[in-house]
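Novice: Structure, please.
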Amino acid sequence: MSPTDVAPATTRRVVFPFTAIVGQEEMKLALLLNVIDPLIGGVMIMGDRGTGKSTTIRALADLLPEIDVVAGDPFNSHPSDPDLMSDEVRQQAQQQGSFPTAKKKVTMVDLPLGATEDRVCGTIDIEKALSEGVKAFEPGLLAKANRGILYVDEVNLLDDHLVDVLLDSAASGWNTVEREGISIRHPARFVLVGSGNPEEGELRPQLLDRFGMHAEIRTVKEPALRVEIVEQRTAFDQNPHPFLEKYSSQQEAWQQKLVSAQELLPSVTIDYELRVKISQVCSELDVDGLRGDIVTNRAAKAIAALEGRTEVTLDDIRRVITLCLRHRLRKDPLESIDSGYKVEKVFSRVFGLELSSEDNSTSQANGVRQGVR
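Specialist: Okay, here's the model as predicted:
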């Protein structure tokens, strides 16, 4: 290795740049929208093995701008937002008014399949609590993931009880640990990203519904595109730092775009007529509950903010509605038509649009392929 190949003085791991990832637009869009508005509720990514799911999620975490945290706080508490502070930090804020802050990269936590509940939620040292009268808490992965990304690969193989814990924390934004009459809670606001291969088992429908969006990815078929992906990966593996330098300006531009979108999001509005039609689509598809309506509205606003607009358009809804609803439809095991095609068909009818022949044939082909499996 030549001196120029030596990594710079940093402890950060070298990550493949997000802007260099070729294809998989559906997955990338779903992830970006959840970063802009974490209340969308996370992403479930289902697809073939070796399609870059883990690479894309790590690349996204590396792309995100640094966040302000309370220095030395294990929960990444926000210095000024009470909803993102631990109880201890909030009490200090009320008494002292301010405390030292620090900048920190957004954390991406990988949840291993064999993790125990104590490792995920954290543990209370009962002996110390009884002998010294203090709440001695050892934070878990949920504490580390607060204000970051929690990634569960092969989520369909994860123990159902742990999935319940994750989804409850993601929905409430808090993790509560109770042992022997002692109760401790801390903020756990994170973007939950799950991935899996449908051939290895399906997720329970009631759990699948708790993910805000559902992206399906397929292996790239075009030979020229496959060659481009292989060459990109080879160039990065052989000499990562020049490769990163090549994409640094694009990375910075996207980082600024995400910051601007987060700031613009509260100003984005969606016309009442469009909201009514979104709910009409959900009603005609027989989607249980109102989660589908809420997520579609949020995702449409997020995509408008991403593109620097303050008003949601019909095209914004068209681009996100399948991602938000396809996994909420009731499954008929004998039906060969793809659920994404059903969403597109009802959307086009409700909004008075024609489903393009290309979309029609592609969606039906996907449906037949899935029905054969």
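Novice: all contacts plus neighbour counts: C-alpha atoms, from now on.
Specialist: Will do.
Novice: Now the terminal residues of stretch 99-110, how far apart.
Specialist: Start-to-end span of stretch 99-110 (CA to CA, to the nearest Å) is 30 Å.
Novice: List the buried residues in it.
Specialist: Residues of stretch 99-110 classed as buried: K105, V106, T107, M108, V109, D110 (neighbour count, 16 or more other CA atoms under 10 Å).
Novice: quick one: it to chain centroid distance?
Specialist: 18 Å (CA atoms, centre = their mean, to the nearest Å).
Novice: Need the residues that contact that stretch.
Specialist: Residues outside stretch 99-110 that contact it (CA atoms under 8 Å, 6 or more residues apart in numbering): 58, 61-62, 64-71, 79, 93, 141, 144-145, 147-153.
Novice: Would you do the same for the sequence below? I want to compare the two.
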Amino acid sequence: MNHAPTQNAQPLYPFAALVGQDQMKLALIINVVNPRVGGVLIRGEKGTAKSTAVRALAELMPQQKAVADCPYACDPRDAAAMCAACRARLSAGQELPVATRRVRVVELPVGATEDRLLGSLDMESAIGEGQTRFQPGILAAANRQILYVDEVNLLDDHLVDALLDAAAMGVNTVERESISVSHPSRFTLVGTMNPEEGELRPQLTDRFGLCVQVGGLSDPAQRVAVIANRLAFEKDPARFVKAHAAAGRAIARAIAAARRLLPKVQAGPEILDRVVQLTLGLGVDGHRGDLTLLKCAMTMAALDGRRAVLRSDVDAAALLALPHRLRRRPLAEMDFDIAARIRRI
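Specialist: Down below sits the predicted model:
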């Protein structure tokens, strides 16, 4: 399978060339291996490679087969996850046209309207002609892709609610009057934000599976490496991309292998006990944190090539799945430095 960079007018900065920000890179990889983890919220000031990492990771994703003329890019091998139109064509004995495509990064603009996000129904046609005409939105284009929401904290809350609902259910439903249209909307959700520009409501933050805090690198050698890499990329992008191609292919192979292994990963009773021990010990409310923590730990085991989850997987996953779920004072900073507390539990 070819994982070479897409032929763009300007090559993208390689994921493998990103210096530091290990938790952010791990959280992104976990979510493309297992979108059921529920997405990742990346918090940090501008200039910390948030958007660069998202776009670069898409270049390493395995190509996917899709129904060529379907607006939702349905998987031709998965009838259960298809849209109603593709299922009807299959039931009628039609052969679906298949295309092989790269995974795309679909961006949600801050100024997007509800119709632009969800799609819109032509009510005049529905009432006058008895035909339901649906104009797909961003959630349709995002099916089986990466949905990237920059400055998610600046979106209207009802739009954030809608995209989080679609991320959780894997389906987008648009209802107007007595008419309803649904379509598959399974995507890897990545939200980025600068906390200095305002926080998300805690109820919304909690619905992101993972959350990481990124900042400027404090290690002098790493900062020098960032400058040197950027200058080398600007001087000769094609050569720089080629120099990091082997490392990128290794990451791509790890993602593909983890996806294949993930369904076989098992978590024993002692692992479930450790999950609950951590969530209770850290004061996490509700059960979403327990489930996300377990899914994250299972994905980390798959990335490590194992079929059994270890206690160390759970403890490492807690650093990604729990900081934004800890009880805190309103507007207080999230506690991302919880490693010592985890060791004491």
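Novice: and the two most separated of the buried residues of stretch 99-110 of structure 1?
Specialist: The two members of the buried residues of stretch 99-110 of structure 1 with the most space between them (CA to CA) are K105 and D110, at 15.4 Å.
Novice: re earlier: out of the contacts of stretch 99-110 of structure 1, which are buried?
Specialist: Burial by neighbour count, 16+ other CA under 10 Å: within those this picks out 58, 61-62, 64-65, 68-71, 79, 93, 141, 144-145, 147-153.
Novice: so what corresponds to A221 of structure 2 in structure 1?
Specialist: Taking TM-score structural alignment, A221 of structure 2 has A224 as its aligned residue in structure 1.
Novice: Next up, identify which helix or strand its match is on.
Specialist: Following DSSP states H and E, one finds A224 of structure 1 within helix 223-238.
Novice: which element follows that helix toward the C-terminus?
Specialist: By DSSP H and E, the next helix or strand past helix 223-238 of structure 1 is helix 240-246.
Novice: give me the stretch of structure 2 that the helix or strand that that next one is followed by matches.
Specialist: With elements assigned by DSSP H and E, the helix or strand that comes after helix 240-246 of structure 1 is helix 248-264. Using TM-score structural alignment, helix 248-264 of structure 1 lines up with residues 245-261 of structure 2.
Novice: same question, stretch 189-206 of structure 1
Specialist: So stretch 189-206 of structure 1 sits over residues 186-203 in structure 2, by TM-score structural alignment.
Novice: tell me which residues of the matching stretch are tucked away?
Specialist: Using 16+ other CA under 10 Å as the test for burial, stretch 186-203 of structure 2 gives R186, F187, T188, L189, V190, G191, T192, M193, N194, E199, L200.
Novice: From the rest of the structure, what touches it?
Specialist: In contact with stretch 186-203 of structure 2 (CA under 8 Å, 6+ apart) are residues 28, 31-32, 35, 38-46, 50-51, 54, 142-154, 166-167, 170-171, 331.
Novice: Could you tell me the end-to-end distance of that stretch?
Specialist: Terminal-residue distance, stretch 186-203 of structure 2 (CA to CA): 22 Å.
Novice: same check, this time on stretch 213-230 of structure 1
Specialist: For stretch 213-230 of structure 1, the end-to-end distance is 29 Å (CA to CA).
Novice: where's the residue in structure 1 sticking out farthest from the centre, which helix or strand?
Specialist: The centre of structure 1 is farthest from one residue, S131, which by CA atoms, centre = their mean lies 41.8 Å away. Per DSSP H and E: S131 of structure 1 is located in helix 126-132.
Novice: That helix: average distance to aligned residues in structure 2?
Specialist: Average distance, helix 126-132 of structure 1 versus aligned residues of structure 2 after superposition (mean CA distance after the TM-score superposition for structure 1): 3.8 Å.
Novice: residue boundaries of the strands in structure 2?
Specialist: In structure 2, the strands defined using DSSP state E lie at 40-43, 64-67, 98-101, 105-107, 119-121, 134-136, 146-150, 171-176, 179-184, 188-193, 210-213.
Novice: Make TSV from those strands and add distance to G268 of structure 2 to it.
Specialist: What follows is the strands of structure 2, written out as TSV (distance: least, CA to CA, whole Å):
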stretch	distance to G268 of structure 2
strand 40-43	26
strand 64-67	33
strand 98-101	38
strand 105-107	36
strand 119-121	43
strand 134-136	43
strand 146-150	31
strand 171-176	31
strand 179-184	32
strand 188-193	27
strand 210-213	23
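Novice: For the equivalent of A93 of structure 1 over in structure 2, which non-adjacent residue is closest in space?
Specialist: Alignment note (TM-score structural alignment): A93 of structure 1 maps to L90 of structure 2. Nearest non-adjacent residue to L90 of structure 2, counting by CA to CA, 6 or more residues apart in numbering: L96, 7.3 Å away.
Novice: any idea how far that neighbour is from E175 of structure 2?
Specialist: L96 of structure 2 is 28 Å from E175 of structure 2, by CA to CA.
Novice: can you check I29 of structure 2 too?
Specialist: Distance of I29 of structure 2 to E175 of structure 2, computed by CA to CA: 34 Å.
Novice: Likewise for Q10 of structure 2?
Specialist: Counting by CA to CA, the gap from Q10 of structure 2 to E175 of structure 2 is 41 Å.
Novice: the more surrounded of the two?
Specialist: E175 (12 against 9; other CA atoms under 10 Å).
Novice: Apart from its chain neighbours, what residue comes closest to that one?
Specialist: V181 (6.5 Å).
Novice: again, but for A143 of structure 1
Specialist: Nearest non-adjacent residue to A143 of structure 1 (CA to CA, 6+ apart): F75, at 5.0 Å.
Novice: if I pick that neighbour, what's in contact with it?
Specialist: By CA under 8 Å, 6+ apart, the contact set of F75 of structure 1 is M85, S86, A143, K144, N146, H186, P187.
Novice: Can you point out the buried residues in stretch 364-373 of structure 1?
Specialist: Per 16+ other CA under 10 Å, stretch 364-373 of structure 1 contains these buried residues: Q364, A365, N366, G367.
Novice: The last one maps to what in structure 2?
Specialist: I take that to be G367 of structure 1. Under the alignment (TM-score structural alignment), G367 of structure 1 maps onto no residue.
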